[in-house]
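Chemist: mind looking at a prediction? Sequence and model below.
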Amino acid sequence: MSTSIYYAALVLHVVGITLMAGTSFIDFIVFRAFNKTYPEDLNQSEVLVKFLNRLQRFLGIGMGLILLSGITMMAKMHQVWGAQLWFRIKMILLLVVIFNGLGLRRVLGKQLNQLFATANPENSRWHRITTRFYLVQLVQLILFILIFILSIFKFN
């Protein structure tokens, strides 16, 4: 495999991570705005819920770029990175990102949509779901910070 393919995959990898991390940050900000407007302004809340649902597509695109480019780079550099501790930790964090972002966040998003569809959600259930949603988003952002740190300070 030529080095230009490796560098192209590296660029796509950085773009994918940035897309996922940026989308996660936007998801956090939009959810805060939604939580402040609901239930006082139902029209604004509906727009924000639709936007939150559309962000999932960008998370999936980012994850696809990360996986495709990561596999391409590993084909070239497996012996170099695969044995290093920082890389193994990064792979574990990436699996947690997938589970947290595309698993838990999606389930909580569906529960949030169901509650939003009911005109008057039960306060305790609403509070429980929004608290979990915030927690998932916060964990996601921390995981991306750790992944960026590991990628920059590659220790052995």
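Modeler: Noted; the coordinates are in hand. Numbers count the residues shown, from 1 in each chain.
Chemist: every contact and neighbour count from this point should use C-alpha atoms.
Modeler: Fine.
Chemist: need the residues that contact the helix or strand where Met91 lies.
Modeler: Counting by DSSP states H and E, the secondary-structure element that holds Met91 is helix 85-97. The set of residues external to helix 85-97 that reach it, using C-alpha atoms under 8 Å, 6 or more residues apart in numbering, is 81-82, 140, 143-144, 147, 150-151, 154-156.
Chemist: take a look at this one as well, against the first:
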Amino acid sequence: MLFNTSLWLHIIGISLMAGVTVADFVLTRKFWALYAHNPQEGILVRRVSNKLPVLIIAGTALILLSGVGMMIATRGVFDTFLWFRIKMGMVLLVILNAIIFGRRQNAKLNKLLLQETPALSGIRKNLNTFHITQLVLFAIIYLLSTFKFN
């Protein structure tokens, strides 16, 4: 019972993180499109997207807690599989990329938006790279979780 419940919560956590990343990617693209023509509308979209990190934190907590639950339920048997070790590396990369790169770029963008004449050219490319990287990492995580090669 512990394993199935943990697996269910694990899938929810990964889906929550990946889904919020997609939503943030879409909202960020919408921000750039709106900001070019009407900065106030763009800033409104940005305010909405600034609320998303709470959901990312919730997804991360679910992944970690449910992962511990599955490890307890299986007495650590997954730790012996190569696919699991690679998946753990990918999850770590997702978390580090979000904390080190994504959060820094979002904070920089928010800071620049407070200025009267913000210079936003580099941040757009960096945020696009961040989102694409996150989505590729999530795709690899799903792949590893589904096919579980040995």
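Modeler: Structure's in. What do you need? Please read all numbers here as calculations on a predicted model, not as lab measurements.
Chemist: equivalent range in structure 2 for the helix holding Met91 of structure 1?
Modeler: With TM-score structural alignment applied, helix 85-97 of structure 1 matches the range 82-94 in structure 2.
Chemist: how far does that stretch sit from its chain's centre?
Modeler: Here the centre of stretch 82-94 of structure 2 is set off from its chain's centre by 14 Å, with C-alpha atoms, centre = their mean, to the nearest Å.
Chemist: next: stretch 141-156 of structure 1.
Modeler: Mean C-alpha position of stretch 141-156 of structure 1 versus that of the full chain (C-alpha atoms, centre = their mean) differs by 15 Å.
Chemist: coming back round to it: neighbour-wise, give me the winner out of the contacts of helix 85-97 of structure 1.
Modeler: The most crowded member of those is Gln140, carrying 25 neighbours; neighbours defined as other C-alpha atoms under 10 Å.
Chemist: now check structure 2 for the residue matching that one.
Modeler: For Gln140 of structure 1, the residue aligned by TM-score structural alignment is Gln134.
Chemist: which residue packs closest to that match, ignoring adjacent ones?
Modeler: Distances taken as C-alpha to C-alpha, 6 or more residues apart in numbering put Val94 closest to Gln134 of structure 2, at 6.0 Å, once the chain neighbours are dropped.
Chemist: what is the aligned counterpart of Ser49 of structure 2 in structure 1?
Modeler: Across the alignment, which pairs residues by TM-score structural alignment, Ser49 of structure 2 is matched by Leu52 of structure 1.
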